[in-house]
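Trainee: Sharing a sequence plus its predicted fold:
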Amino acid sequence: MPDVEMTIQVAQDRKVTAIEIAPLGQTPQRLVLALDELDKLIGELGNARSRMVEGQSPPDFESDDVTISTAANTKWHIRAFPPAGALLAFYHPKFGPVGFTLPRDQIARIISFLTDRFILQPTQSAEKH
């Protein structure tokens, strides 16, 4: 695949985004998308990426080399699906609503981890006792 120049601009009124793509040295092709169209494109790109990494091992999250797109202080929702597990959904500013499902054993590991770190371990106090 040839090298490609790409620019993405959001309109001042934030109602559309313009994407220009051009192989090096060629005239760019311009695509103007509303938010729902951009969401659909992001979803289709996600589907394509999913097919491209099929069969590959997921990244090692213990490694410092892994970049994670973090969403802080976001709206989130948990829905239980007994006995199978639960859905954890949240709003990611880059990708919109996203979520994942967890089986019972992974939920138990998360609860154990959080309990150990935040409930059973005393918090550090600035005061000396």
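Mentor: Yep, it's here. Residues are numbered from 1 along each chain as shown.
Trainee: When you work out contacts or count neighbours from here on, use the C-alpha atoms and nothing else.
Mentor: Fine.
Trainee: ok, and what's touching the helix or strand where residue 41 lies?
Mentor: In this structure, residue 41 sits in helix 35-52 according to DSSP states H and E. With contact meaning Cα atoms under 8 Å, 6 or more residues apart in numbering, helix 35-52 is reached by 15-17, 95-96.
Trainee: One more to weigh against that first structure:
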Amino acid sequence: MPEMRIGVKVADDRGTVTIEIGSTESLASSFALNLDQLTKLIRLLGQARSRMVEGKPKEPLDGKTVETVFDPPWYVQVASIDGSLLAFDHPSYGPLAYAIPRADIARIVHTLTEHLALPAEQPDKPS
């Protein structure tokens, strides 16, 4: 498979994005998308990625650098899976939701309770 080059440029009015895709050996194709179309493309790419990693072992996140979103809109509710549903609006990927089993909720509550026992600080951004 030839090397690919991909470029993304948001319009000055932030109403559209132009995406260029092509091999390093040929001319690139470009197309413009509005926000709804871009969100749909991100969702479809996420679904494709999900199929590609299906069956592969899940790697722990401990010690890894992950993209941090500060203060997104969020929602939590008891889920029908004997757990909870946590949803938030990620600025890069749109609305995301996680069904979290009861045992994991207990671990999260324990960790957050320990956090609340610490002296309150007012950092500008998460570390």
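Mentor: In hand now; what should we look at? What you are looking at is a predicted structure, and each value in this text was computed from that prediction instead of being measured.
Trainee: And the strands in the first structure, which stretches?
Mentor: 4-10, 16-23, 29-34, 76-81, 85-92, 96-103 (DSSP state E).
Trainee: The fourth one to strand 96-103, inter-axis angle?
Mentor: Yep, that's strand 76-81 of the first structure we're talking about. 40 degrees (axes from the mean of the first three to the mean of the last three Cα atoms, to 10 degrees).
Trainee: middle-most residue in the second structure, spatially?
Mentor: The centre of the second structure sits closest to residue 93, judged by Cα atoms, centre = their mean, with a distance of 5.0 Å.
Trainee: any idea how far residue 67 of the second structure is from that residue?
Mentor: Distance, residue 93 of the second structure to residue 67 of the second structure, using Cα to Cα, to the nearest Å: 11 Å.
Trainee: wait, isn't residue 74 of the first structure in contact with residue 90?
Mentor: Yes - assessed by Cα atoms under 8 Å, residue 74 of the first structure is found in contact with residue 90 at 6.7 Å.
Trainee: In terms of neighbours, single out the busier of those two.
Mentor: Set residue 74 of the first structure next to residue 90 and count neighbours by other Cα atoms under 10 Å: residue 90 wins out with 18 against 10.
Trainee: How about that one, nearest residue that isn't a chain neighbour?
Mentor: Excluding its sequence neighbours, the residue lying closest to residue 90 of the first structure (Cα to Cα, 6 or more residues apart in numbering) is residue 76, at 4.0 Å.
Trainee: Run a quick neighbour tally on the one you found.
Mentor: Around residue 76 of the first structure there are 13 residues (other Cα under 10 Å).
Trainee: Please apply the same query to residue 26 of the first structure.
Mentor: So residue 26 of the first structure, with other Cα under 10 Å, has 10 neighbours.
Trainee: Ok, residue 53 of the second structure next?
Mentor: Neighbours around residue 53 of the second structure, by other Cα under 10 Å: 10.
Trainee: Report the separation between it and residue 33 of the second structure.
Mentor: 27 Å.
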